[in-house]
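1. just a sequence and a predicted model for now, questions to come.
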Amino acid sequence: MVAIGNSVALVTGGQRGLGKAFAEALLKRGAAKVYVTARRPVPGDDPRIVPLPLDVTEPDTVSALAELASDVSVVVNNAGVLHPGPLLKADMADVVATFDTNVFGALRVARAFAPVLAANGGGALVDIHSILSWGAGAAAYGASKAAFWSITNSLRVELAPQGTQVVGVHLGFADTDMVAAIPAPKISPAEVAETVLDGVEEGAREVLVDEATKRMKAALSGPVEGLTVAIGR
């Protein structure tokens, strides 16, 4: 388990949506500093929040970030994209871009910050997945989150010797701009962040934020037909 109080944290995609909620929740729990990233970061009023540029698809920017944020003990791997369209009809470039951000980009962050976390006592790596990691019907986005889930499970094993707590997070739709057009019940980003940070401080290895996600994981032992998620195309 990792204490948030007085920690230094990094939230990728931390200036909007779910990432912004994580940054605010970390500060509420006493984090001393939170780095927040965006492709084009904007300055803020709170001196405890440090905006930094990051494009997870560009290895050089990931490496530069790890050098600048070398004091972190909590990394929230949150940055992601959602390109609509079914697998058979979507622009293939969008499918590739989805994986480059949601899978390989997240892995780039994990690889860059693994030695940073080790140097700072182990800390925590928090990977943001989705109920769609397990649910069919979400095209490239769901497939990318399934791949990210698998990567997280392997990272948990690989990072255990250095004492890093790896937390996989699954949730339904948070109320953010990314999914504003999807007609489905949505969870408050603040509620998501608080639930996840509770898990981090309690030593959790996986956090299932809402009841829908808990039901979906339970359905994994059943027939595959039960894993389809209606997302209101």
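-> Great, that's in hand.

2. please count neighbours and contacts with C-alpha atoms only from this point.
-> Noted.

3. G135 touches V229, doesn't it?
-> Yes: G135 sits in contact with V229 when judged by Cα atoms under 8 Å, with a separation of 5.4 Å.

4. the structure to be compared is supplied as follows:
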Amino acid sequence: MKVEGSVVFVTGANRGLGLQFAKEALSRGAKKVYGAARDPSTVTLAGVIPVKLDVTHAADLAAAAKQCTDVTLLINNAGIARVGSVTQPEAGAVLREQIETNVFGMLGVSQAFAGILGSNGGGAMLNLLSILSWVNTPAIACYGVSKAAAWALTNGLRHELRAQGTQVVGFHAGFIDTDLTRGIDVPKATPADVVSQAFDAVEAGEEEVMVDEPTRQVKQGLSHGVYLKDVLAGG
């Protein structure tokens, strides 16, 4: 599908990648862009329609779907990241928090808008995943668990929604220079570059996009057990 003329709904649109997705959608000629955030007053980009949405709240999801019935491109961007290993005493609570947003939040938004996409001709859904859907590291291990689950969810959505003509795209990236990765001292891609690649993939009809070389290398290495290594330590 083409971004030009589409109606785009971006979760977590007030900052970081979400804000960049909204900017790029407008620059590509989207007819309308909805920007969703817990506090809609923080969505201040000119040309974007603010929508109140906490992806973990059923009432917010229902209200957003009722308000935005013309959506043709859904961008599941909202997510959180917490540091910590799976063996730390508080790992259970840390994992639950991230699963709630990164998996159940994505599920809730997808369920709320799947029928809308179908009724508007199929459209597309872009799910923000990670290199950590496939590999992991103790520094942010619980986040990796949540992204692995989100990848499986995306695969399930792809197969279920194909019949209604909805293109489901999995977006995989390494570290991107946003608030989410602040304090992690590794090479980072720029938001503008990865968002541009993501929209290119949507417009090309692709079902998966890997926006940096580390992610492409990891994908190629899955059959060789690359996930057996610590992605940060290299061993």
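-> That came through, no problem. Note that the structure is predicted; figures quoted are calculated from it, not measured.

5. let me see the TM-score of these two.
-> Put the two chains on top of each other and the TM-score (TM-score structural alignment, normalised by the length of structure 1) is 0.95; 230 aligned residues with a Cα RMSD of 1.5 Å.

6. who has more neighbours out of G135 and V229 of structure 1?
-> G135 (25 against 16; other Cα atoms under 10 Å).

7. contacts only, for that one.
-> G135 of structure 1 is in contact with G142, M216, L227, T228, V229, counting by Cα atoms under 8 Å, 6 or more residues apart in numbering.

8. which of those residues sit farthest apart?
-> The span of the contacts of G135 of structure 1, defined through Cα to Cα, is set by G142 and M216 at 13.3 Å.

9. would you check the span in structure 1 matched by the helix ranked longest in structure 2?
-> Longest helix in structure 2 by number of residues, with DSSP state H as the criterion: helix 141-161. Under the alignment (TM-score structural alignment), helix 141-161 of structure 2 falls on residues 139-159 in structure 1.

10. ok, average deviation of the matching stretch from structure 2?
-> For stretch 139-159 of structure 1, the mean deviation from structure 2 after alignment is 0.6 Å (mean Cα distance after the TM-score superposition for structure 1).

11. report the contact partners of G108 of structure 2.
-> Contacts of G108 of structure 2 (Cα under 8 Å, 6+ apart): V55, T56, A58, L61.

12. and it, how far from M1 of structure 2?
-> Applying Cα to Cα, to the nearest Å, the value for G108 of structure 2 to M1 of structure 2 is 23 Å.

13. and what of A63 of structure 2?
-> 26 Å.

14. neighbour-wise, which of those two wins?
-> Remark: of A63 of structure 2 and M1, M1 carries more neighbours, 20 against 14, as counted by other Cα under 10 Å.

15. M125 is in contact with that one, correct?
-> No: between M1 of structure 2 and M125 there is no contact under Cα under 8 Å: 10.6 Å.

16. show me where structure 2 has helices.
-> 16-27, 58-67, 91-99, 106-119, 141-161, 191-203, 213-221.

17. determine which of the ones you listed approaches D185 of structure 2 most closely.
-> Using Cα to Cα, the helices of structure 2 put helix 213-221 closest to D185 of structure 2, at 15.4 Å.

18. so the closest one corresponds to what in structure 1?
-> Residue span in structure 1 matched to helix 213-221 of structure 2, by TM-score structural alignment: 211-219.

19. now the matching stretch, how far from the centre of its chain.
-> Averaging C-alpha positions (Cα atoms, centre = their mean, to the nearest Å) puts stretch 211-219 of structure 1 19 Å from its chain's average.

20. ok, stretch 177-185 of structure 2 next?
-> The chain centroid and the centroid of stretch 177-185 of structure 2 are separated by 16 Å under Cα atoms, centre = their mean.

21. which strands or helices does the longest helix of structure 2 pack on?
-> If contacts are counted by 3 or more Cα pairs under 8 Å, 6 or more residues apart in numbering; DSSP states H and E, helix 141-161 of structure 2 sits against helix 91-99, helix 106-119, strand 167-172.

22. including distance to H224 of structure 2, could those go into a markdown table?
-> A markdown table is the format used below for these (distance: least, Cα to Cα, whole Å):
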| stretch | distance to H224 of structure 2 |
| --- | --- |
| helix 91-99 | 28 |
| helix 106-119 | 30 |
| strand 167-172 | 19 |
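
23. please identify the most buried of those.
-> Most buried of these, by mean neighbour count (mean count of other Cα atoms under 10 Å): strand 167-172, with a mean of 26.

24. any idea of the angle that strand forms with helix 191-203?
-> 150 degrees (axes from the mean of the first three to the mean of the last three Cα atoms, to 10 degrees).

25. quick check: angle from strand 167-172 of structure 2 to helix 141-161?
-> In terms of direction (the same axes, to 10 degrees), strand 167-172 of structure 2 departs from helix 141-161 by 160 degrees.

26. and strand 167-172 of structure 2 with helix 213-221, angle?
-> 110 degrees.

27. how close does strand 167-172 of structure 2 sit to structure 1?
-> In the superposition against structure 1, strand 167-172 of structure 2 averages 0.3 Å from its aligned positions (mean Cα distance after the TM-score superposition for structure 1).

28. which strands and helices sit next to that strand?
-> Partner elements for strand 167-172 of structure 2 (3+ Cα pairs under 8 Å, 6+ apart): strand 124-128, helix 141-161, helix 191-203, strand 208-210.

29. ok, which of these comes nearest G92 of structure 2?
-> helix 141-161 (8.7 Å).

30. ok, G121 of structure 2 to V202 of structure 2 distance?
-> 15 Å.
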